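> here you go, sequence then predicted model.
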Amino acid sequence: MRVLIVNYEFPPVGGGAGRASWHLCRELARIGARVDVVTSHGTRNFYYHLEGARIYSLKVRRKSVHETGIRGMAEFLIRAFFLIRRLVRENKYDLIHYFFSIPTGLLSFCVGRSLPFIVSLRGGDVPGYNPGELRTMHRLLTPVNRLIWRRADAVVALSDDLGRFAKQIEPTLNYQVIYNGADTHLFQPSEIPRNTGGPVRILTVARLLELKGIQYLLEALSQLPKDQFHLSIAGTGYFETALKRKTALLNLTDSVAFLGPVAHHELPRIYCHADIFVLPSYGDSFGQVFTEAMACGLPIIAARSGGVQEFVENGINGFLVPPKDVKSIADAICRLASSRDLRNKMGQNNIQKIKSQFGWDAVARQYADVCNHILERRN
């Protein structure tokens, strides 16, 4: 099977969807697929091999390492249009897999209907799911988005929550849920015992955006004794200045550390140094950082919103709290902070859950099954 994957973000730029496409192309190649990837980078055009896959990366001006912006998306569409048409002429692909229906799925119109394609819904590409600077673009392109979903041979949603939201926009939509995996080779529990004394170490890892809900975590911590916890925040984003200002206003400066950008390969060390992972996001379709933290044996506190509800069971491997509910966040932290046994039990439950359900090899096989089903149906 020969597959072309198209995603405007790919490591080292972008977020969870970029890393997901990186893992997917690598695992598909390992099980025998021939994989090409069209993506973008911030500095130059270049081509390289990645463990059996060929990567074509186009120069696109980005707002930052993590954010493409509308102009960057437009540049990618223009440059990718010509590259994809050439690659399709030169290679006998069996199908194309577009990460994001908007903007990437727009490129499906340049190929025609002879080549089947899959669209992966990631969250920000579904109108209204996590509105931000793309709100106006979504309003204009919703009819086009619906047409892309109808034309696709398969639509894969990152969570059932996201798929159900998309179905409200396009009632005829049939979708399949395939979760992101966790890199269990990189993210593993520490062999060194966790905190045996001193403040409880709380961690959050995220792009610092308003919808990540970290402002509510700070407010919750301001209600707790400051000598009993320490919060580390890993990541950058436009909301960082506001969060630092709030930290100072709440008199939390000595109890909160902003770590800035952390390289992906450094994240396991940070996870394994923590006792609790907290991210009260109210706009994530999945949240890759949750599965990374779970793989490292951390109990989770998350908002009852988005896809995280589908793999965090309240009271079993973490706590789910109402979105933006400061008191509930504080109460959940207190429950975990007061019981090392509860933290360890939930952490072990998470390790087992990740091993049994979220390996990238299993995720790749699910996508391969979707591809094979499409090709059988076409033939």
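Nice, thanks for sending it over.

> can we go C-alpha only for contacts and neighbour counts from here?
Fine.

> next helix or strand past the helix or strand containing Leu77?
Secondary structure assignment for Leu77, by DSSP states H and E: helix 69-90. Per DSSP H and E, helix 69-90 leads on to strand 95-99 as the next helix or strand towards the C-terminus.

> quick one: that next one to helix 69-90, angle?
In terms of direction (axes from the mean of the first three to the mean of the last three C-alpha atoms, to 10 degrees), strand 95-99 departs from helix 69-90 by 170 degrees.

> neighbouring contacts of strand 95-99?
The contact list for strand 95-99 (C-alpha atoms under 8 Å, 6 or more residues apart in numbering) reads 2-7, 17, 21, 104-105, 115-122, 371.

> let's bring in a second one:
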Amino acid sequence: MKLCYIISEINKAVYFEQTALQLKAQHIDVCYILINGTNGELHRFLSENGLTVYTLETPGILKSTKAIFACRKILKEAKITHIHCHLALANWIGLWAGKLAGVKTRIYTRHSGEPLNIHWKERLIDRIQNRLATQIVAISGIIDELLEKQGVPAKKRVIIYHGFDLDRFAHPNAEEVVRISGDYNPDRQFPVIGVIARWQELKGIQYIIEAFQELLKTHPDALLSLFGASDNADYSHEISRLLKQLPERNVRVVSFENNVYDLFQLFNLYVHVPVNPTCEAFGQTYVEALASGIPSVFTLSGIAREFITDRENALVVPFKSTEAIHQSMLLLLNDRTLSERLVQNGRVSVRELFNFDRYIAQLKALYIS
């Protein structure tokens, strides 16, 4: 078996880094094709760890023909027997290239749920990719249901949850915690409400901002820390407008922080509230927050539907409910016994389902099946 991972438009991703190290440790012959990721953090990481990396650049799916044939050439010359594609451009280019190169095992992982508004072109792309793939990895039950609705037969679908280095989240680096606190909360404001999400309408950040505005009436020193900020996301204008209604000292906006393991220690509370059950495909941040021991407020979207229980490992709020988010923040700040119980149960609940050994074992079984 000669395996090739094809990944598109990723600069830094701990998930892919850890997977690469584990596959190497398992003596799996794997190389990488990075699309629009040349000289990024992932490119450097793979190269520094002795893995073969090829790079391709393309403006997008509509102008991807050249990239498809370049990818096909790499697959044929490297005598690849298995491909595993991740993310939109990689799925399209990799699956077509694999088919044209005669690669018999063509896998892609479905990382996306249903957008709030889906275009017919997206439906067509999904249909073509589902046909080109010989196996599709669903990262949660909701994605498996979505694939079933799209007509993908059961024998072609497999559910594999993401794996995490849970011990690393549970044991933060003290020096990094100090550095992160100094960078993002130099005045030691309290409480710090953490959010890590792209600025899209489906993430529900707008409801968090409104709830935080209410929280300031009782906690005027609170800090809303928004990570994942972007000026060009589909909801950036509206989020920016809402943030202007808050005092500047009570908001910290950050586009990206490399160290996700220790970042959660900045937060006293964590909030992640996607707006419906299916818009979140998985939601790594659910697992990361609980693994880090941060009391959290969630809506049940993506993977949360399969393991989050209200008042057992997190507080669950209805979709699009500013008032419920606000009241849950107050409850966690005022009820230390509840918060401590959620932290303890949260760590237990993620350990069995999302440990990395289980994840790698399921990948290996997929590749040799």
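Now that the structure is in, tell me what you want to look at. Because the structure is a prediction, the values reported are computed rather than measured.

> what subset of the contacts of strand 95-99 of structure 1 is buried?
Buried by 16 or more other C-alpha atoms under 10 Å: 2-7, 17, 21, 104-105, 116-122, 371, out of these.

> so which of those sit within strands?
Of these, the ones assigned to strands by DSSP state E are 2-6, 117-121.

> in the stretch 101-250 of structure 1, which spans are helices?
Residue ranges of the helices in the stretch 101-250 of structure 1, as given by DSSP state H, counting those that start in this stretch, are 135-151, 160-169, 214-221, 240-249.

> of those helices, flag the one that's most buried.
Of all the helices of the stretch 101-250 of structure 1, helix 214-221 carries the top mean neighbour count, a mean of 22, counting by mean count of other C-alpha atoms under 10 Å.

> what range does that helix cover in structure 2?
Using TM-score structural alignment, helix 214-221 of structure 1 corresponds to residues 205-212 of structure 2.

> average offset between that stretch and structure 1?
Once the two are superposed, stretch 205-212 of structure 2 sits an average of 1.1 Å from its aligned residues in structure 1 (mean C-alpha distance after the TM-score superposition for structure 1).

> got it, and stretch 66-75 of structure 2?
With mean C-alpha distance after the TM-score superposition for structure 1, stretch 66-75 of structure 2 averages 2.6 Å from its match.

> list the contacts of that stretch.
Stretch 66-75 of structure 2 has contacts (C-alpha under 8 Å, 6+ apart) with 4, 33, 56-58, 93-94, 96-98, 100-101, 103.

> among these, which are in strands?
Members of these lying in strands (criterion: DSSP E): 4, 33, 56.

> tell me if I'm right that the last one and Asn36 touch.
It stands for Leu56 of structure 2. Yes - using C-alpha atoms under 8 Å, Leu56 of structure 2 is in contact with Asn36, at 6.2 Å.

> and these two? which has more neighbours close in?
The residue with more neighbours, out of Leu56 of structure 2 and Asn36, is Asn36; 20 against 16, by other C-alpha atoms under 10 Å.

> not counting residues beside it along the chain, what's closest to the most centrally placed residue in structure 2?
Nearest to the geometric centre of structure 2 sits Gln284, at 4.5 Å (C-alpha atoms, centre = their mean). Residue nearest to Gln284 of structure 2 in three dimensions, not counting chain neighbours: His162, with 7.7 Å by C-alpha to C-alpha, 6 or more residues apart in numbering.

> which one in structure 1 is aligned with that neighbour?
Using TM-score structural alignment, His162 of structure 2 pairs with Asn180 in structure 1.

> next: Arg351 of structure 2.
Arg351 of structure 2 maps onto Lys355 in structure 1, by TM-score structural alignment.

> run a quick neighbour tally on Arg89 of structure 1.
What Arg89 of structure 1 shows, counting by other C-alpha under 10 Å, is a neighbour count of 11.

> before we move on, what about the one 3 residues further on?
Residue crowding around Lys92 of structure 1 was assessed by other C-alpha under 10 Å; the count is 13.

> show me the helices in the stretch 251-369 of structure 2, by range?
Under DSSP H, counting those that start in this stretch, the stretch 251-369 of structure 2 gives helices at 260-263, 284-291, 304-307, 322-334, 336-353, 356-368.

> related to what we said a few turns ago, nearest to Val205 of structure 1, out of the helices of the stretch 101-250 of structure 1?
When the helices of the stretch 101-250 of structure 1 are compared by C-alpha to C-alpha, helix 214-221 sits nearest Val205 of structure 1, at 9.9 Å.

> got the angle for that closest one vs helix 240-249?
Interaxial angle of helix 214-221 of structure 1 relative to helix 240-249 (the same axes, to 10 degrees): 10 degrees.

> give me the helices and strands touching helix 214-221 of structure 1, please.
Using 3 or more C-alpha pairs under 8 Å, 6 or more residues apart in numbering; DSSP states H and E, the elements in contact with helix 214-221 of structure 1 are helix 240-249, strand 276-279, helix 326-337.

> may I see those arranged in JSON lines, with distance to Pro193 of structure 1 as well?
Listed next are these as JSON lines, based on distance: least, C-alpha to C-alpha, whole Å:
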{"stretch": "helix 240-249", "distance to Pro193 of structure 1": "30"}
{"stretch": "strand 276-279", "distance to Pro193 of structure 1": "14"}
{"stretch": "helix 326-337", "distance to Pro193 of structure 1": "16"}
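
> nearest residue to the alignment partner in structure 1 of Ser292 of structure 2 in space, please, no chain neighbours.
With TM-score structural alignment as the criterion, Ser292 of structure 2 lines up with Cys296 in structure 1. Counting by C-alpha to C-alpha, 6+ apart, Pro189 is the residue found nearest to Cys296 of structure 1 once chain neighbours are left out, at 4.0 Å.

> residue contacts, the one you found?
By C-alpha under 8 Å, 6+ apart, Pro189 of structure 1 lies in contact with 272, 295-297, 351.

> if we use 10 Å, what do you get?
268-269, 271-273, 293-298, 347-348, 351 (C-alpha atoms under 10 Å, 6 or more residues apart in numbering).
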